[in-house]
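> Fold the following and give me the result.
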Amino acid sequence: MIGRLNHIAIAVPDLAAASAKYRDLLGAKVGAPQALPGHGVTAVFVDTGNTKVELLEPLGELSPIAAFLIKNPSGGMHHICFEVADLAEAAAKLVEGGARILGDGTPRIGAHGLPVLFLHPKDFDGTLIELEQLQSP
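Below you'll find the model as predicted:
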């Protein structure tokens, strides 16, 4: 069902400082910040060639990243994202198997402009998983 690892997301307390570390110390290609109000975050994608690292900073006090940073002030891994060929089919199979989809189960548009769903971390060994619909060819 899951395809390629699309990205690993890291919550950071200071997006500019984290972006500079990836760009200046690691020599990575770092994208421009994108505000994603529907997800309560500002994101920057770091291109590593074979996948991406998504740096996330809270966008407002109600951001899920703000709550994460209260528990983890230095930041840390927030979620991993896998691509799926058919998001609706994947969701149905996961729910049938007992997995929980966060929110109301309706896909939202993610940072890449594609539908995404998040799976409850308690169902996946403590890891929040994002599923992203593959872009149609």
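> Please count neighbours and contacts with C-alpha atoms only from this point.
Will do.
> Just list the residues touching residue 68, thanks.
Counting by CA atoms under 8 Å, 6 or more residues apart in numbering, residue 68 touches 11, 75, 78.
> wait, isn't the first one in contact with residue 75?
Yes: assessed by CA atoms under 8 Å, residue 11 is found in contact with residue 75 at 5.0 Å.
> More neighbours: which of the two?
Taking other CA atoms under 10 Å, residue 11 and residue 75 do not tie; residue 11 has more neighbours (27 against 20).
> To compare with the earlier structure, here is another sequence to fold:
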Amino acid sequence: MIGRLNHVALVVPDLARAAARYRDALGAEVGPPVELPEHGVRVVFVTLPNTKVELLEPLGEGSPVAGFLEKNPSGGMHHVCYEVEDLGAARDRLVAAGARVLGSGEPRIGAHGKPVLFLHPKDFDGTLVELEQV
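All right, here's what the predicted structure looks like:
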């Protein structure tokens, strides 16, 4: 059902500093910051030969990642994103197997302009999982 690893998301306390570290110290290709008010985050994608790293910072105090930074002030891994061919079918199969979809259960448009869903971390060994329609 799941396809390739699309990205690993890291919450960071300072997006500009983290982006510079990936660009300058690691020599990675770093995209421009993008604000996603509907998700409460500002993101930068670091492109690697086989996947991406998504750097996230809260966009305002109501951001869903603000609490993550309160618990982890230096930041850390937030979620992994896997591609799926049919997001609706993947959701239905997972729900039938007992997995919990976060939010309303309906896909929302993610940072790549494609529909996404998030799965409860308690159902996936403590890891928040994002599924993205390819």
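> picking that back up, tell me, what's touching residue 11 and residue 75 of structure 1 both at once?
68, 69.
> ok, back up a step: make CSV out of the contacts of residue 68 of structure 1 and add secondary structure and distance to residue 27 of structure 1.
Conversion of those to CSV gives the following (DSSP: H, G, I helix; E, B strand; the rest coil; distance: CA to CA, whole Å):
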residue, secondary structure, distance to residue 27 of structure 1
11, strand, 20
75, coil, 21
78, strand, 23
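> biggest helix in structure 1 by residues?
Assignment by DSSP state H gives helix 87-96 as the longest helix of structure 1.
> can you pull out the helices in structure 2?
15-20, 66-71, 87-96.
> Other residues contacting the first one?
Applying CA under 8 Å, 6+ apart, the contact partners of helix 15-20 of structure 2 are 12, 30, 42, 43, 44, 46, 55, 56, 57.
> Which one (most neighbours) among those residues?
residue 55 (30 neighbours).
> can you pull the contacts of it?
Here residue 55 of structure 2 is in contact with 9, 10, 11, 12, 15, 18, 19, 43, 44, 45, 46 (CA under 8 Å, 6+ apart).
> now, which of these sits nearest residue 96 of structure 2?
Nearest to residue 96 of structure 2 among the contacts of residue 55 of structure 2, counting by CA to CA, is residue 9 at 26.9 Å.
> how about the nearest residue to the closest one, chain neighbours excluded?
In space, and not counting its chain neighbours, residue 9 of structure 2 is closest to residue 54: 4.4 Å by CA to CA, 6 or more residues apart in numbering.
> Make sure that neighbour is actually in contact with residue 7.
Yes: between residue 54 of structure 2 and residue 7 there is a contact under CA under 8 Å: 6.3 Å.
> Take the contacts of helix 15-20 of structure 2 and keep only those in strands.
30, 42, 43, 44, 46, 55, 56, 57 (DSSP state E).
> And for residue 94 of structure 2, the neighbour number?
Neighbours of residue 94 of structure 2 using other CA under 10 Å come to 14.
> I'd like to know how far it sits from residue 54 of structure 2.
25 Å (CA to CA, to the nearest Å).
> hmm, back to that, what's the closest of the helices of structure 2 to residue 127 of structure 2?
Here helix 66-71 is closest among the helices of structure 2 (CA to CA), at 13.2 Å.
> Buried residues in that closest one, which are they?
66, 68, 69 (16 or more other CA atoms under 10 Å).
> same thing with stretch 103-119 of structure 1?
107, 108, 109, 110, 111, 115, 116, 117, 118, 119.
> Check stretch 77-84 of structure 1 too.
77, 78, 79, 80, 81, 82, 83, 84.
> Can you tell me which of those residues is nearest residue 62 of structure 1?
Using CA to CA, these come closest to residue 62 of structure 1 at residue 78, 16.1 Å.
> since we're on residue 4 of structure 1, how many residues are nearby?
12.
> I'd say it and residue 85 touch.
No: using CA under 8 Å, residue 4 of structure 1 is not in contact with residue 85, being 10.2 Å away.
> That's all I had, so thanks and see you.
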